[in-house]
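J.: no sequence for this one, just the structure:
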């Protein structure tokens, strides 16, 4: 079931746009302190012997110490780049209603469905670990927007790690500045990164299960399941300054990397994920290690800062929005 834009979202956003203000900028590794979400549900289904409740908890806005950011779009495609050696596994975590109980999210039949998503109820586990026989052998993940878009000064990308509150893992990220006819990256911005960081979880899942698959991107038949308690998504935000990119630059999306990936001073070295010189093949997935990041299922999303209205305008907006909420109901289909 898809939830259509409601009166709470669109008219309020249009009114905010009417009261223009200059948004404050952010720098990399700024922690996300709060989020707003929209939750939708559909009928339960059964996969792999488990009930999936088909709930989506979609991110709409997030807040940092410097302001609030609203969802403006999502990528159209995701490409998973695995190295030529090793195993091709996939590890997916699902929030559960109880230990080893119902899965909250819908079931994903492919790894791509988990990665290009907007749902806090599932995600991926140890995405870039490749130092053993059970690992995913993934070097890079590309989120591509068809045709690209002109980046505004308040453009932002949130990234969420699924971890024990409030400790989270390291990773690297770069904007895609050019692509070929098939959407494959041909140019990158500067490589940005975050060391293991502290950010309070925006949710804390009391229980979860990790499904492991041994058939590449096919996630229909797991070979092992591990259950765990008390983890959740905590996030940081990246803006244009983190990538040395000017407003007005055409952006085609972004790529995620393990923390041990380097470009050797030339971003063209990020293009060949089979180069062990720049993409090490012995990446550990341990806590605090280069491949241990557990991405929450909110990826390929693009945000912009919400202007701050004046005090009088804000009061009026709240009054109008309150009236609208009382008069309208969400429409879902």
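T.: On my side now, so go ahead. Keep in mind it's a predicted model, so treat the numbers as computed, not measured.
J.: from here on, contacts and neighbour counts on C-alpha atoms
T.: Noted.
J.: now do the helices in this structure.
T.: Counting by DSSP state H, the chain has helices at residues 10-18, 111-115, 311-327.
J.: angle of the longest one against helix 10-18?
T.: Our comparison of helix 311-327 with helix 10-18, counting by axes from the mean of the first three to the mean of the last three C-alpha atoms, to 10 degrees, yields an angle of 170 degrees.
J.: elements contacting helix 311-327?
T.: Here helix 311-327 touches helix 10-18, going by 3 or more C-alpha pairs under 8 Å, 6 or more residues apart in numbering; DSSP states H and E.
J.: chain center to the helix it packs on, what's the gap?
T.: Here the centre of helix 10-18 is set off from its chain's centre by 25 Å, with C-alpha atoms, centre = their mean, to the nearest Å.
J.: now do stretch 205-221
T.: Offset of stretch 205-221 from its chain centre (C-alpha atoms, centre = their mean): 18 Å.
J.: same check, this time on stretch 191-208
T.: Taking C-alpha atoms, centre = their mean, one finds stretch 191-208 lying 11 Å from the centre of the chain it belongs to.
J.: again, but for stretch 141-152
T.: The answer for stretch 141-152 is 14 Å, by C-alpha atoms, centre = their mean.
J.: now what about that stretch, what contacts it?
T.: Under the contact criterion C-alpha atoms under 8 Å, 6 or more residues apart in numbering, stretch 141-152 has outside partners 74-81, 116, 176, 183, 185, 247-257, 299-300, 304.
J.: quick check: nearest residue in space to residue 262, chain neighbours excluded?
T.: With C-alpha to C-alpha, 6 or more residues apart in numbering as the criterion, residue 262 has its nearest non-adjacent residue at 5.1 Å, and that residue is residue 278.
J.: ok, that neighbour touching residue 271?
T.: No: with contact defined as C-alpha atoms under 8 Å, residue 278 does not reach residue 271; the gap is 9.8 Å.
J.: where do the contact lists of those two overlap?
T.: Counting by C-alpha under 8 Å, 6+ apart, nothing touches both residue 278 and residue 271.
J.: coming back round to it: pick the most deeply packed of the helices of the chain.
T.: helix 111-115 (a mean of 21; mean count of other C-alpha atoms under 10 Å).
J.: tell me what that one is packed against?
T.: Helix 111-115 sits against strand 77-82, strand 90-95, strand 118-124, strand 296-298, with contacts defined as 3+ C-alpha pairs under 8 Å, 6+ apart.
J.: make CSV from those and add distance to residue 317 to it.
T.: Formatted as CSV, these follow (distance: least, C-alpha to C-alpha, whole Å):
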stretch, distance to residue 317
strand 77-82, 36
strand 90-95, 36
strand 118-124, 28
strand 296-298, 29
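J.: adding another structure so you can compare the two:
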């Protein structure tokens, strides 16, 4: 399996409104590339479509190479100071097709776009693509690409169907993304769906699936919302694309057309945006073009109605280039379902982390994260699957918080509980004298301890005075003449360990 390279892409995060009902741009995110897919590496000699265009020659033999080296997956993103991780992918995608008179179906036409070269080489007739071939049962390539969470593959013009010229037109009225077990949460503001689009400039409609039958078909929906194009965030990455097409009579996908570089952008739709309430189970969502007029469950189920689902959807209302759908994301511990239990023991002044995980067989790696304030966590190590589930932090100097992030083979991830380790071995011994004192007090900060500041606090923890000191300071004198009589605390902060305190009495 090809090693995975991490691309940390941090962009400017604008001030965001978090009121329910507004979708949120994703501007601060991490992607993972170099994912290798099972069966994805494939070299195919195929004849292009008879109506190929945009530098793909019609009815021409090409060698298409799915190189399977850079399948791009969204791992997590940060929004308003919170990190969101993947909770679950979709179990199935169902396309609701309705044939126009000009496109009889049979018209189960399959069209997908894949990241490809900047131009088509009509000298060698080779088309290299850095993505995996979407191996799919019954040649359901569109469903496969949409269900997978790889952002450099997708479906062009998902709801476009307004022309007798079927160049890039589909016959799809509704696309259902289904989670068979359903999910629910206590906090609908911090769990939701990531949706990505090539171009990031098309609006669409969306409704939560609130009930399904035994076969996984939706039977009820939440409110229908319109997601506007301006809701998409900054560019995740840009790519040129090759659009591949399979008609009913074809055996596989064939080169069809080429698209110059376009950006891929994403947004976050929270459960609250979709009208979902606390602990209400949701089974995924349905996507539609913006010309759909259906508002009730009965109307949404009636995809054959030309009233609710017009068959004249133009590019402005249906030209949605959906990228692979990354699934359900949530903040740490918002959604239940994983039980990664973490413990820490401090042995000989060194913390040893150990964890248990019932789903270890499905995990690719465990990422160890560390924080000194329980807010900002930094990855410090990676433990590969199959290794012992423990880690020793040999760079332990201060009281620290730890958590473990499990990353599964399909890109889903989840966190452990957070644990704290206190480094009592390296704590500096400080002293203050004379004690009690009236005018001034001398504070011994410790030899070679690298202090940064000295604070005087009330016994209730309120700051009275603070003085910055150089790292080489070992002893200092504080003026306490203006303090009221009573008890106080001196807290000394250090560069590489937790603060140390001592008490004194002002006479």
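T.: Structure received. Just so it is clear, the structure is predicted and the values come from calculations on it, not from any experiment.
J.: how alike are these chains, TM-score-wise?
T.: Scored against TM-score structural alignment, normalised by the length of structure 1, the superposed chains reach a TM-score of 0.80; 297 aligned residues with a C-alpha RMSD of 2.9 Å.
J.: sorry, back to before: now render the helices and strands packed on helix 111-115 of structure 1 as TSV, adding distance to residue 266 of structure 1 and mean neighbour count.
T.: TSV is the format used below for those (distance: least, C-alpha to C-alpha, whole Å; neighbours: other C-alpha atoms under 10 Å):
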stretch	distance to residue 266 of structure 1	mean neighbour count
strand 77-82	20	18
strand 90-95	30	26
strand 118-124	29	27
strand 296-298	29	27
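J.: for residue 58 of structure 1, which of these is the nearest?
T.: Comparing these by their distance to residue 58 of structure 1 (C-alpha to C-alpha), the top pick is strand 118-124, with 4.9 Å.
J.: give me the stretch of structure 2 that that closest one matches.
T.: Matched against structure 2 by TM-score structural alignment, strand 118-124 of structure 1 falls on residues 149-155.
J.: roughly how far does the most centrally placed residue in structure 2 sit from residue 370 of structure 2?
T.: Residue closest to the mean C-alpha point of structure 2, counted by C-alpha atoms, centre = their mean, is residue 76 at 3.0 Å. The gap separating residue 76 of structure 2 from residue 370 of structure 2 is 17 Å, by C-alpha to C-alpha, to the nearest Å.
J.: on that earlier part again, return a PyMOL selection command for the buried portion of the contacts of stretch 141-152 of structure 1.
T.: Applying 16 or more other C-alpha atoms under 10 Å to the contacts of stretch 141-152 of structure 1 leaves a buried subset, and the PyMOL line that selects it is:
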select buried, resi 74+75+76+78+79+116+176+183+185+250+251+252+253+254+255+256+257+299+300+304
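J.: tell me where the stretch 251-400 of structure 2 has strands.
T.: Under the criterion DSSP state E, counting those that start in this stretch, strands of the stretch 251-400 of structure 2 are mapped to 254-270, 282-288, 322-323, 327-331, 341-347, 350-356, 363-371, 378-384, 390-392, 400-408.
J.: and these: which comes nearest residue 312 of structure 2?
T.: Smallest distance to residue 312 of structure 2 across the strands of the stretch 251-400 of structure 2 (C-alpha to C-alpha): 13.3 Å, for strand 282-288.
J.: in structure 1, what stretch matches the closest one?
T.: Aligning strand 282-288 of structure 2 against structure 1 (TM-score structural alignment) gives residues 251-257.
J.: go on, stretch 467-480 of structure 2?
T.: Going by TM-score structural alignment: stretch 467-480 of structure 2 matches no residues.
J.: so what's the closest residue in space to residue 327 of structure 2 that isn't next to it in sequence up against?
T.: Nearest non-adjacent residue to residue 327 of structure 2, counting by C-alpha to C-alpha, 6+ apart: residue 89, 4.6 Å away. By C-alpha under 8 Å, 6+ apart, the contact set of residue 89 of structure 2 is 147-149, 179, 326-328, 412.
J.: check residue 260 of structure 1 too.
T.: Residues near residue 260 of structure 1 by C-alpha under 8 Å, 6+ apart: 279-280, 283, 290-291.
J.: for the residues you listed, which entry has the maximal number of neighbours?
T.: Neighbour counts for those were taken using other C-alpha atoms under 10 Å; the highest belongs to residue 291, with 29 neighbours.
J.: is that residue in contact with residue 284, as I believe?
T.: Yes: taking contacts as C-alpha under 8 Å, residue 291 of structure 1 lies within contact range of residue 284: 5.4 Å.
J.: overlap in contacts of these two?
T.: Counting by C-alpha under 8 Å, 6+ apart, the residues touching both residue 291 of structure 1 and residue 284 are 129-130.
J.: re the thing from before, identify the residue of structure 1 aligned to the residue nearest to the centre of structure 2.
T.: Using TM-score structural alignment, the equivalent of residue 76 of structure 2 in structure 1 is residue 61.
J.: that match is in contact with residue 33, isn't it?
T.: No: using C-alpha under 8 Å as the test, residue 61 of structure 1 is too far from residue 33 to be in contact (11.0 Å).
J.: against residue 2 of structure 2, how distant is the residue lying closest to residue 384 of structure 2 once chain neighbours are set aside?
T.: Computed as C-alpha to C-alpha, 6+ apart, the closest residue to residue 384 of structure 2 that is not its neighbour in sequence is residue 365, at 4.4 Å. With distances taken as C-alpha to C-alpha, residue 365 of structure 2 is found 14 Å from residue 2 of structure 2.
J.: which one's more surrounded, these two?
T.: A direct count of neighbours by other C-alpha under 10 Å for residue 365 of structure 2 and residue 2 places residue 365 higher, at 19 against 11.
J.: trace that one over to structure 1, please.
T.: Using TM-score structural alignment, residue 365 of structure 2 pairs with nothing in structure 1.
J.: got the contact list for residue 240 of structure 2?
T.: The contact partners of residue 240 of structure 2, taken as C-alpha under 8 Å, 6+ apart, are 115-118, 258-262.
J.: ugh, wrong one, I meant residue 36 of structure 1
T.: Counting by C-alpha under 8 Å, 6+ apart, residue 36 of structure 1 makes contact with 59-62.
J.: for residue 198 of structure 1, state which of the residues you listed is nearest.
T.: Among these, and counting by C-alpha to C-alpha, the member closest to residue 198 of structure 1 is residue 62, at 16.5 Å.
J.: so what's the nearest residue in space to that closest one that is not next to it in sequence up against?
T.: Nearest residue to residue 62 of structure 1 in three dimensions, chain neighbours excluded: residue 35, at 4.2 Å (C-alpha to C-alpha, 6+ apart). Residue 35 of structure 1 makes contact with 59-63, 202 under the criterion C-alpha under 8 Å, 6+ apart.
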